[in-house]
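Provide a 3D model corresponding to the input given below.
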Amino acid sequence: MPEFTDAHGIAIVYDVHPATTVPRAVVQLIHGVGEHSGRYGALIEALTANGCTVYAGDLRGHGRTGMKQHGDAAKLGRLGPGGLGATVDAIWRLAEIIRDENPDLPLVILGHSGGSFITQIVVNDHPEAFDGFILSGSALRMPGWLRTGGHNKPWDGPDASGLEWLASDPAVGAQFRADPLTTEDSPMKLFGPIEVMKVFGRPRKNLGHDIPLLLLVGRDDTVGGPRSVHKLADTYRTRSGLTDITTLVYPGARHEIFNEVMQADVRADVIAWLDKRFPARD
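Next up is the predicted model:
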């Protein structure tokens, strides 16, 4: 598995999954807080089978990167020196590597949850570098529109696991809890209030690059939910000047739509969106 060293000396681990047909695009996959890229196997398989090479890294403090960084699973999720800024910088460094290695292919960045907030920041900083972006389980990064805790409140009760907010299938929460490379600690506990506040912000005004955007959200998602995602779409239109924005809301789905009971439909929607904008090559 390849890796690179960031500005603070942290080894960032990532995988390259080559397209199994003629490549037509590259997808840079950014996972969420407390998890790792290994949880996206079905999505990666669908993308590579449909002409997309996928670069999937583990964020600072997370997954294999976190184990190399901390050497202790109890510390997973802690970003380390440089905090959120250094985490964003590492994502941009990987984007540069992808561009260098695939100069003739369009680059689409796909972020889920916390990874979607990082994606928003990276696109603000480097809009010209991306040919499309996909945000899953996202939200407008403003107080009142983004919840940083209390996600399981609608399902709390004496028999609740505390992970019902992830997906309607209880097996998803059970698998998350059993995974040695995940943590259930909240962003506030992992990062601290100062770093969490750095997540907040808005889409950049006048991006100057009209990037296609796909927004995916479960109707019962408690991180942002449809109301926040629709507000995010409107902000990208009116503030950033984007014109090609698609928002898909999945009834009965919670936060992890790529692990939900309708996950095959979600993957098919992603492929169809890519097909329209980045056609297959002969």
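
all contacts plus neighbour counts: C-alpha atoms, from now on.
Fine.

now the strands for the stretch 151-282 of the chain?
For the stretch 151-282 of the chain, strands defined by DSSP state E, counting those that start in this stretch occupy the ranges 213-218, 245-250.

roughly how far is the first one from the heart of the chain?
Chain-centre distance of strand 213-218: 11 Å, with CA atoms, centre = their mean, to the nearest Å.

give me the residues contacting that strand.
The contact list for strand 213-218, computed with CA atoms under 8 Å, 6 or more residues apart in numbering, reads 132-138, 225-226, 229, 233, 244-257, 273.

how does it look with 6 Å?
Outside strand 213-218, the residues that touch it by CA atoms under 6 Å, 6 or more residues apart in numbering are 132-137, 245-250, 253-255.

following up with a second sequence; could you model it the same way so I can compare the two?
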Amino acid sequence: MATSREYTFTGSRVTNHVREWPNDRPRYVAILVHGYGEHIGRYEYVADRLVRHGAAVYGLDHMGHGKSEGDRVLIADYEDVVTDVHTVEEQARAAHPDVPVVMIGHSMGGLIAARYAQRYGTGLAALVLSGPVLGEWAVVPELLAYPEPPDTPIDPSTLSRDPAVGEAYAADPLVWHGPFKRTTLEALATTLDVISKTGSLGPLPTLWAHGEDDQLVPITGTRAGIDAIRGTDLTERIYPGARHEIFNETNKDEVLDDVTAFIDRALSGRTS
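From the prediction side, this is the model:
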């Protein structure tokens, strides 16, 4: 696996933890945006593939996640998280001036990345959304119907057809295994609405990749969100039988081959 180093910065609300997988002469910078309740350390395999593809890779633990400070999984405003990701992009650009930047967001990270593209998309060369929380996610209204959201932990078997992925997730002390916070759910609902109303990503090359058997973030709800933001350059990849974490699926190499091929096309479009 590619070597990495870690650092912190003062974010919009807390001290954030960042992991960097360096590349002395990168063709592009890749910024990874992780999902709800997890942390950037779960993306070692993805980062390794991207480094070998020519990227310098960066990713932070969002506030209240992983090694970053803050009440666990508490996000009062996703605009603050987007701002923190932008700080990471600025740091990456300072280290690698004039190198194109690609953003890759998974699940809740797809929501963050989509909103990021609406705010800062003119600075991106490409956007990859993996099983993104967009459009209509039934979990949010279902849990907000309760005064206090019930403790309904994620079933690890819904992550991947590879049992080892679920086992590692269940045993990971940096993963949140407790209930949603009501504040976080309300912020999610607000951001889903803002993204849909803000609309098109314009000419930004965008890849939407999703597992056909994703029971955590079903395709049908996400498709409505994709339709609301789709621009003029959208590529869609739906993987038969795959579950939620397509980067950890049994066909993860096929998925990452598609991601790197998409990035190559987007980068070549910038230079042609």
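
before we move on, the earlier item: return the most buried member of the strands of the stretch 151-282 of structure 1.
The highest average neighbour count among the strands of the stretch 151-282 of structure 1, using mean count of other CA atoms under 10 Å, belongs to strand 213-218 at a mean of 25.

check contacts around the equivalent of residue 116 of structure 1 over in structure 2.
Using TM-score structural alignment as the criterion, the counterpart of residue 116 of structure 1 in structure 2 is residue 110. By CA under 6 Å, 6+ apart, residue 110 of structure 2 lies in contact with 129, 132.

tell me the spacing between residue 110 of structure 2 and residue 102 of structure 2.
From residue 110 of structure 2 across to residue 102 of structure 2, the span is 13 Å (CA to CA, to the nearest Å).

now do residue 142 of structure 2
Residue 142 of structure 2 sits 34 Å away from residue 102 of structure 2, going by CA to CA.

neighbour count: the two, which is higher?
residue 102 (24 against 10; other CA atoms under 10 Å).

tell me where the longest helix sits in structure 2.
helix 252-271 (DSSP state H).

any buried residues in it, and which?
Neighbour counts over helix 252-271 of structure 2 (16 or more other CA atoms under 10 Å) mark 252, 253, 255, 256, 259, 262, 263, 266, 267 as buried.

just give me the match in structure 1 for the third one.
Put plainly, it is residue 255 of structure 2. Per TM-score structural alignment, the equivalent position to residue 255 of structure 2 in structure 1 is residue 266.

nearest residue to its match other than its sequence neighbours?
residue 258 (6.6 Å; CA to CA, 6 or more residues apart in numbering).

pretty sure residue 31 of structure 2 contacts residue 105?
No - between residue 31 of structure 2 and residue 105 there is no contact under CA atoms under 6 Å: 8.3 Å.

mind listing the helices for structure 2?
44-52, 78-95, 108-120, 139-144, 163-171, 182-198, 219-229, 252-271.

so which of these is the most surrounded?
Most buried of the helices of structure 2, by mean neighbour count (mean count of other CA under 10 Å): helix 108-120, with a mean of 24.

please tell me how far the residue lying closest to residue 183 of structure 2 once chain neighbours are set aside sits from residue 105 of structure 2.
Closest residue in space to residue 183 of structure 2, ignoring its immediate chain neighbours: residue 76 at 5.7 Å, by CA to CA, 6+ apart. Residue 76 of structure 2 is 20 Å from residue 105 of structure 2, where distance means CA to CA.

what do you get for residue 27 of structure 2?
Taking CA to CA as the measure, residue 27 of structure 2 falls 20 Å from residue 105 of structure 2.

same question, residue 189 of structure 2
18 Å.

give me the neighbour count for the residue lying closest to residue 111 of structure 1 once chain neighbours are set aside.
What sits nearest to residue 111 of structure 1 in space, not counting adjacent residues and going by CA to CA, 6+ apart, is residue 30, at 4.5 Å. Using other CA under 10 Å, residue 30 of structure 1 is surrounded by 27 other residues.

what does residue 30 of structure 1 correspond to in structure 2?
With TM-score structural alignment as the criterion, residue 30 of structure 1 lines up with residue 33 in structure 2.

what's the match for residue 172 of structure 1 in structure 2?
Taking TM-score structural alignment, the alignment pairs residue 172 of structure 1 with residue 165 from structure 2.

if you count what's nearby, which of residue 31 and residue 105 of structure 2 comes out ahead?
A count of neighbours by other CA under 10 Å puts residue 31 above the other of residue 31 of structure 2 and residue 105, at 26 against 23.

how near is the more buried one to residue 93 of structure 2?
Distance from residue 31 of structure 2 to residue 93 of structure 2, by CA to CA: 11 Å.

how about residue 55 of structure 2?
Per CA to CA, residue 55 of structure 2 is found 13 Å from residue 93 of structure 2.

swap in residue 201 of structure 2?
In terms of CA to CA, residue 201 of structure 2 sits 22 Å off from residue 93 of structure 2.
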